[in-house]
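>>> need a structure here:
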Amino acid sequence: MGNNYIRKTNRQKWSEADMLQAIDAVRAKRMGWLKATKMYNVPFGTLRRRVNNMNKRVKGTQKGMGTSTTIPLEAEQEIVNHILDLESRLFGVTALELRQLAFKIATERGYSHKFNTEKQLAGWDWLSGFRRRHPEISLRAPEATSAARAKGFNKVQVKKFFDLLTDTITNENIPTSRIYNMDESALTTVHKPPRVFARKGKKQVGALTSGERGQHVTVVACMSSGGRFIPPALIFPRKNYKAEYFDGCPPETLGLCYETGYMVSDLFSKWMDHFINHVKPSKEEKVLLIVDGHSSHKSLNALEKAKEHGIVLLCLPAHCTHRLQPLDVPFFGPLETYFNAACALWMKNHVGRTITLYQISGLFCV
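Now for the predicted structure:
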């Protein structure tokens, strides 16, 4: 049967509610076959089969037309449950593995099938029909998750962190509006092009970028639970500071330079001064600063500075930041999207040129 089959008859137009009433009436002997057929507008033969449980494929008031599925619906539901269980454990089933599983089940359980016995695979038509019959599952592109993260992110670890968070807020008497989260992410000179319209069926669609591999600039963002943003910091992969690197940045942006372009202990100490200057914490009005477990956040200089100015540092659990880091979804996700769009527009408006580190600061605040 083709994937785009269109029904050519009006069979099984009866409603399941009417069929249920007709079955109950006949079984209770309130009326005969013909009277129940006319009163509830259901087919005579269908009513008899349902009352006498003669239909092998469907029971009661269920509808079912055409040939039966290769694998019974009950067995298909077992496959669905198996797929969802494996996905929850980060071992998702691919389309090829699903076809192999269907062949194995059909063979071992003796179901009549026309699958490919040479390759031991169910066909693409079966897979298409399986997906239509079970819309609760869909083919998705998974996010790569390391084994360490999979093991580290668990109920015990998460509960321990939130218990510690609650105790810290209560014991230090910190208002919810003075809870801050700080995180870093990178912007690269080689952007990810957005989707474009192209001729249907074309094998490859291209879009210009600045190169195969680019340089990056680290963005340091910090915001409070009350929605207050601290002016960002940008770390350029340079030894010496130059003011032109930061032309076009948001007001009071902290400009930093380091050879690798990544956060290190000395830069985090400078960022702490930047944070203190804008938040004005004190031992009388403490603030809670939630950071990840990067080594640069644990230097003695930074810890002493935090203690001196009434900053309570709280570290997220190891290997859990992919789920617990607050800034990932509301800030860095949209930032990456709009930054890529700004880069694509810049490339269109500057034909023949490429994006360098000098353009990143301007594109960052577009």
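>>> make it CA atoms for all contacts and neighbour counts henceforth
Will do.
>>> what's next to stretch 266-281, contact-wise?
Applying CA atoms under 8 Å, 6 or more residues apart in numbering, the set of residues contacting stretch 266-281 from outside is 230, 233, 254, 256, 287, 296-297, 301-302, 305-306, 309-311.
>>> please redo it, this time with the cut-off set to 6 Å
Residues from elsewhere that reach stretch 266-281, judged by CA atoms under 6 Å, 6 or more residues apart in numbering: 302, 309-310.
>>> buried sites along it?
The neighbour-count check on stretch 266-281 (16 or more other CA atoms under 10 Å) flags 267-269, 271-272, 274-276, 281 as buried.
>>> so which of the contacts of stretch 266-281 would you say is closest to E97?
A302 (50.9 Å; CA to CA).
>>> and the closest one, what helix or strand is that in?
Assigned by DSSP states H and E, A302 falls within helix 300-308.
>>> got it, and R99?
Applying DSSP H and E, one finds R99 within helix 95-108.
>>> which is the next helix or strand following that helix?
Once helix 95-108 ends, the next helix or strand along the chain (criterion: DSSP H and E) is helix 124-133.
>>> buried residues in that next one?
By 16+ other CA under 10 Å, the buried positions in helix 124-133 come out as 126-127, 130.
>>> make JSON lines from these and add distance to L73 to it.
JSON lines is the format used below for the buried residues of helix 124-133 (distance: CA to CA, whole Å):
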{"residue": "W126", "distance to L73": "13"}
{"residue": "L127", "distance to L73": "14"}
{"residue": "F130", "distance to L73": "10"}
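>>> ok, so of those, who is nearest V51?
Closest to V51, out of all of these and judged by CA to CA, is F130, at 29.8 Å.
>>> mind listing the helices for this structure?
With helices called from DSSP state H, the chain shows them at 16-27, 33-40, 44-51, 73-88, 95-108, 124-133, 147-152, 155-171, 265-279, 300-308, 321-324, 333-349, 357-364.
>>> now the second one against helix 44-51, angle please.
Compare the direction of helix 33-40 with that of helix 44-51 by axes from the mean of the first three to the mean of the last three CA atoms, to 10 degrees and you get 100 degrees.
>>> got the contact list for helix 33-40?
Identification of contacts with helix 33-40 by CA under 6 Å, 6+ apart yields 18, 22, 44.
>>> can you pull the buried residues of it?
33, 36-37, 40.
>>> ok, back up a step: which of the contacts of helix 33-40 lies closest to A344?
Relative to A344, the closest of the contacts of helix 33-40 is D18; by CA to CA it sits at 59.4 Å.
>>> also this sequence, please, to line up against the first:
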Amino acid sequence: MVRKYRRQTSRQDWSLEAMEGAVNAVIEGHMGSFRAARQFNVPQTTIERHVVKKRANPGYTVVKRLRPIDSVFTPEQELAERSNIKHPFNTAAKSVGRDLLNGLLARNPTLPIRKPEATSIARAVGFNRVAVDRFFDLLESQLDTFKFTGDRIFNCGETGLTVIPKGHTKVVALKGRQVGAVTSADFCDCRNLCFSVGVLRTTYVNLSSETNATSGGAWAEVQETGWMTKELFLTWFKKFIAFTGALKERPILLILDGHKRHTKNLELIDVARENGVVLLCLPPHCSHRLQPLDVAFMKPLSKFDKDEVRMWLRTHPGKVATLHQIASLFGKAFIHSLQCPQQ
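Below you'll find the predicted structure:
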């Protein structure tokens, strides 16, 4: 990178006084635009443009147009300029250059240029300090009351997986030719999966109506649409109780979102009370920031699942991945996600 940028052209490298003199000389008939350009050292086409404007409007004054960058000088920057404080701003154009941005990023390696994530207005408004503080106060009170240890705290979350990944890895190819990647179909057929992840233990349920094989430690439940329901979640919850060994004498904390299948499922609440499971719901529209599974687990899981699907398609030419393979592919991705160093 060039430390100090040097202009490659001399555009607008003239003074307002010289341009005013050249325009007036042409309008008053003392000389033509060609001679005025030579004498005043200004562009001829610029003189002719301003002459046309001034003849149409006698009150017109020549204005030197800045580059298509708005002025960013703030009162603080103006004060620094008046106080003779050294700064990297362009005082002539009153704008910020690329050198200032590059220098700022070099001095602050924790401030990378990032692509923002699309966030709904409900989540943007719902995720606030009051709601977050109330949740953590409630969490702290439950920890003090039941004395939960790390192996008795779980987080439950759901995600959808498919055998038709949306994105594809980049490849090296010749220019001018269309590059394609084989997929199992043109549309996405999604299946929901429910997880519960703790410090030392993990369990999940695959909700696919056509899967004929599951990974070790998993089981399948049937739902035609592939979406989670109250009945299916209750079935998963009973499996979760058996897996964790929850008892009233040894309670378990389960953190989950506030979906109606959780909060308005009276049978689920009764089963939780009978088996010593404390249900703690996240604040509305805050799971994208507060739920551990969404923050640290679902993204690598989705990535590894897509990688497994692509690998299967490459090692089985002429075949397509269907819901019959989703469980075995997901099992490999699940193990890779647990071993992901990002967690």
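>>> any idea which residue sits dead centre in structure 1?
E143 (7.3 Å; CA atoms, centre = their mean).
>>> what does that one correspond to in structure 2?
For E143 of structure 1, the aligned position in structure 2 is occupied by E117, per TM-score structural alignment.
>>> distance of S328 of structure 2 from F187 of structure 2?
From S328 of structure 2 over to F187 of structure 2 the distance is 21 Å, taken as CA to CA, to the nearest Å.
>>> for L253 of structure 2, same thing?
Counting by CA to CA, the gap from L253 of structure 2 to F187 of structure 2 is 39 Å.
>>> between those two, tell me which one has more neighbours.
Each of L253 of structure 2 and F187 has its neighbours counted (other CA atoms under 10 Å); L253 has more, 24 against 10.
>>> who are the neighbours in contact with the more buried one?
L253 of structure 2 neighbours (CA under 6 Å, 6+ apart): 153, 277-278.
>>> so which of these is the most crowded?
Ranked by the number of neighbours (other CA under 10 Å), the contacts of L253 of structure 2 place V277 first, at 22 neighbours.
>>> not counting sequence-adjacent ones, nearest residue to the alignment partner in structure 1 of that one?
Aligning on TM-score structural alignment places V277 of structure 2 opposite I311 in structure 1. Excluding its sequence neighbours, the residue lying closest to I311 of structure 1 (CA to CA, 6 or more residues apart in numbering) is V287, at 5.2 Å.
>>> the aligned partner of that neighbour in structure 2: neighbour count?
Residue pairing (TM-score structural alignment): V287 of structure 1 is matched to I252 of structure 2. I252 of structure 2 has 25 neighbouring residues, counting by other CA under 10 Å.
>>> try E184 of structure 1
With other CA under 10 Å as criterion, E184 of structure 1 counts 20.
>>> trace it over to structure 2, please.
Using TM-score structural alignment, E184 of structure 1 pairs with E158 in structure 2.
>>> OK, contacts around that match?
Under the criterion of CA under 6 Å, 6+ apart, the neighbours of E158 of structure 2 are 193-194.
>>> give me that answer again for 10 Å
Neighbour list for E158 of structure 2: 192-196, 204-205, 227-228, 256-257, 293-294, 298 [criterion: CA atoms under 10 Å, 6 or more residues apart in numbering].
>>> distance of L268 of structure 2 relative to A56 of structure 2?
81 Å.
>>> okay, these two: which has more neighbours?
Taking neighbours as other CA under 10 Å, L268 of structure 2 and A56 compare with L268 leading, 21 against 10.
>>> corresponding residue for that one in structure 1?
Under the alignment (TM-score structural alignment), L268 of structure 2 pairs with A302 of structure 1.
>>> ok so, going back, any chance of the helices of structure 1 in a markdown table, plus distance to T189 of structure 1?
Formatted as a markdown table, the entries for those read as follows, by distance: least, CA to CA, whole Å:
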| stretch | distance to T189 of structure 1 |
| --- | --- |
| helix 16-27 | 61 |
| helix 33-40 | 70 |
| helix 44-51 | 68 |
| helix 73-88 | 35 |
| helix 95-108 | 35 |
| helix 124-133 | 40 |
| helix 147-152 | 28 |
| helix 155-171 | 36 |
| helix 265-279 | 22 |
| helix 300-308 | 31 |
| helix 321-324 | 24 |
| helix 333-349 | 8 |
| helix 357-364 | 7 |
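>>> of all those, which one is nearest F197 of structure 1?
Set against F197 of structure 1 and scored by CA to CA, these come closest in helix 333-349, at 14.4 Å.
>>> counterpart of that closest one in structure 2, which residues?
Using TM-score structural alignment, helix 333-349 of structure 1 lines up with residues 299-315 of structure 2.
>>> what comes into contact with the matching stretch?
So stretch 299-315 of structure 2 is contacted by 159-169, 181-184, 293, 298, 316, 319-322, 325-326, 328-343 (CA under 10 Å, 6+ apart).
>>> so which of the residues you listed are in strands?
159-162 (DSSP state E).
>>> please indicate which of these are buried?
Buried members of these, scored by 16+ other CA under 10 Å, are 159, 161-162.
>>> from memory L303 of structure 1 sits against L314, does it?
No. L303 of structure 1 is beyond contact range of L314, at 11.1 Å (criterion: CA atoms under 10 Å).
>>> measure L293 of structure 2 to K303 of structure 2 for me?
Taken as CA to CA, the span from L293 of structure 2 to K303 of structure 2 is 14 Å.
>>> which one of those two is surrounded by more residues?
Comparing L293 of structure 2 with K303 by other CA under 10 Å, the one with more neighbours is L293, at 24 against 15.
>>> that one and P165 of structure 2, how far apart?
According to CA to CA, L293 of structure 2 stands 20 Å off from P165 of structure 2.
>>> A80 of structure 2 now?
Separation of A80 of structure 2 from P165 of structure 2 (CA to CA): 53 Å.
>>> sorry, back to before: which among the ones in strands among the contacts of stretch 299-315 of structure 2 gets closest to L138 of structure 2?
For L138 of structure 2, the nearest member of these is T159. The distance, counting by CA to CA, is 26.0 Å.
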